[in-house]
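# when you get a sec, could you give me coordinates for this:
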Amino acid sequence: MKKLVLSAMLLVASVSTFAQNYTNDKAHSKLGFSVPHMTISDVEGEFKNFDVHLNFTKVDLTDAKFHVVADVNSINTGIEARDNHLKSADFFNASKNSKLEFTSKTISKVKGNNYKLMGDLSLNGVTKPVALNLIYNGSVDNQGVKTYGFTIKGKIKRSDFNIGTTFPEAVVGDVVTLTSNLEFATPKK
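Presented below is the predicted three-dimensional model:
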């Protein structure tokens, strides 16, 4: 019985030492998007101010949890007038809904380092389930700090979140492509 209890304690200790909470490395992370403009080109942008929290205990990442919070007022497309218009009630209504939030619910391995990430996305006061594609790019030892890399991509419809509903799809496309490149470093103790 003592051996069983000792084995159980060692297993719990080994899992808890591996269990980590990570926050994205802001200098090496991006939360971006693109949307068709007038059906002939894409306009790209990003949210400059955001945090991604990651927690996982399993080496295969099947219990990974991602939580993203971005400041809608930090939207940046490279054109200040367009950014201000996107923050207005015509699009994000940032004065009332200043936060973009994603909370993952499940992650499942598809093949190799490819996963399906399911979760709830909240934008403009609307919360909807979304499916995203996650690629685990691996990990490296960066001067004694274990660093993990991920690419997350997916598509959403802006109309599902009541964003820009007065603009026809021929002017601003309804399908928005999301792309996020993220790095996480092992927290220093």
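
# contacts and neighbour counts: CA atoms only from here.
OK.

# following the helix or strand where D120 lies, which helix or strand comes up?
Assessed by DSSP states H and E, D120 sits inside strand 114-123. Following strand 114-123 in sequence order, the next helix or strand is strand 126-142 (DSSP H and E).

# one more to line up against the first:
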Amino acid sequence: MKSLVFTVATLLSLSTAYAQTWGVDKAHSGVAFTVTHNLLSEVDGKFKTFDAKITSAKPDLSDAVFELTADVNSISTENERRDGHLKSPDFFDAAKYPTVTFKSTSFKKVEGKKYKLMGDLTMHGVTKPVALDVTMNGPVAMKGMGGKEQEKTGFKASGTLKRSDFGIGTIPVVVVSDEIELKVTGEFTKQDASATAEKK
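Next up, the predicted model:
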């Protein structure tokens, strides 16, 4: 029995030891959303400031864990007055809840490049499970700047959530839809293992 426990513990520690971190290329990534206004038109928004990473022990990223943080104060709908209202206590209350975070709990292949991503989204002080549809391109090896070969991968995640589930805004749904469409795109680069170890 002790031998079995030791073996399992060893395998788990080895899995953690060989886990690789993939850093986000912010210039080729984005965190965006869409709402419907007055039941007539769609308004697009985004968080200009965000960070994300992937941790995986398997080369094909089939065991990937996704983490994302967005700065609420960086919200932008290309309208300064509207952005100010979104940051106010009427909606996100950025002064009290300055960040939106997501951490995945499972990542399962559906077919081909299609995956289902489950995770916990924390927004406006409320944490709820969400499900996202993901398309993964890669991983692939390619030459980056300076001719150095790097492993890269790309993701496109989309899903729908209700702002009422997170207590964001009491404005009637005929003015601003309760359903919010999410679209997150990301290009990630596998980090050098020695560099990652130095940061710890």
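
# how close does the strand holding D120 of the first structure sit to the second structure?
Aligned to the second structure and superposed, strand 114-123 of the first structure gives a mean residue distance of 0.6 Å (mean C-alpha distance after the TM-score superposition for the first structure).

# tell me the secondary structure at the residue positioned nearest the centre of the first structure.
Against the mean C-alpha coordinate of the first structure, by C-alpha atoms, centre = their mean, the closest residue is V68 at 5.3 Å. Using DSSP: H, G, I helix; E, B strand; the rest coil, the structure places V68 of the first structure in strand.

# count of neighbours near the closest residue to L121 of the second structure other than its chain neighbours?
Of all residues not flanking L121 of the second structure in the chain, F102 sits nearest, at 4.5 Å (C-alpha to C-alpha, 6 or more residues apart in numbering). Neighbour count for F102 of the second structure, taken as other C-alpha atoms under 10 Å: 21.

# what does F102 of the second structure align to in the first structure?
Following TM-score structural alignment, the counterpart assigned to F102 of the second structure within the first structure is F102.

# for its match, what are its contacts?
Residues in contact with F102 of the first structure (C-alpha atoms under 8 Å, 6 or more residues apart in numbering) are 66-69, 119-122.

# at 10 Å what do you get?
Contacts here follow C-alpha atoms under 10 Å, 6 or more residues apart in numbering; on that basis F102 of the first structure touches 52, 66-70, 118-123, 127-130.

# closest one to V12 of the first structure out of those, please.
F66 (22.8 Å; C-alpha to C-alpha).

# ok, and the closest non-adjacent residue to that closest one?
Once flanking residues are discounted, F66 of the first structure sits nearest to L54: 4.7 Å by C-alpha to C-alpha, 6+ apart.

# got it, and D60 of the second structure?
P139 (6.7 Å).

# identify the residues contacting the one you found.
Residues in contact with P139 of the second structure (C-alpha under 10 Å, 6+ apart) are 59-61, 151-154, 188-190.

# can you tell me the element the residue lying closest to S34 of the first structure once chain neighbours are set aside falls in?
Take S34 of the first structure and drop its neighbours on the chain: the residue closest to it by C-alpha to C-alpha, 6+ apart is E44, 4.2 Å away. Per DSSP H and E: E44 of the first structure is located in strand 41-47.

# tell me roughly how far that strand lies from the second structure on average.
Strand 41-47 of the first structure, aligned to the second structure and superposed, deviates on average by 0.6 Å (mean C-alpha distance after the TM-score superposition for the first structure).

# any idea which helix or strand comes after that strand?
The helix or strand immediately downstream of strand 41-47 of the first structure is strand 50-56, counting by DSSP H and E.

# quick one: buried residues of that following strand?
For strand 50-56 of the first structure, burial by neighbour count (16 or more other C-alpha atoms under 10 Å) applies to 50-52, 54-56.

# equivalent analysis for stretch 75-87 of the second structure, please.
Within stretch 75-87 of the second structure, judged by 16+ other C-alpha under 10 Å, the buried ones are 75-77, 83, 86-87.

# what ranges do the strands span in the first structure?
Shown for the first structure, the strands assigned by DSSP state E span residues 20-23, 30-37, 41-47, 50-56, 65-71, 75-76, 99-111, 114-123, 126-142, 145-157, 175-185.

# nearest to F167 of the first structure, out of those?
Ranking these by proximity to F167 of the first structure (C-alpha to C-alpha) places strand 30-37 first, at 10.9 Å.

# now do the closest one: which elements does it pack against?
Counting contacts by 3 or more C-alpha pairs under 10 Å, 6 or more residues apart in numbering; DSSP states H and E, strand 30-37 of the first structure packs against strand 41-47, strand 50-56, strand 75-76, strand 145-157, strand 175-185.

# in the second structure, what range does the longest one match?
By that I understand strand 145-157 of the first structure. Counting by TM-score structural alignment, strand 145-157 of the first structure pairs with residues 150-162 of the second structure.

# thinking again about what came up before, quick one: the residue nearest to S34 of the first structure and G78 of the first structure, what's the gap?
According to C-alpha to C-alpha, to the nearest Å, E44 of the first structure stands 9 Å off from G78 of the first structure.

# V43 of the first structure now?
In terms of C-alpha to C-alpha, V43 of the first structure sits 10 Å off from G78 of the first structure.
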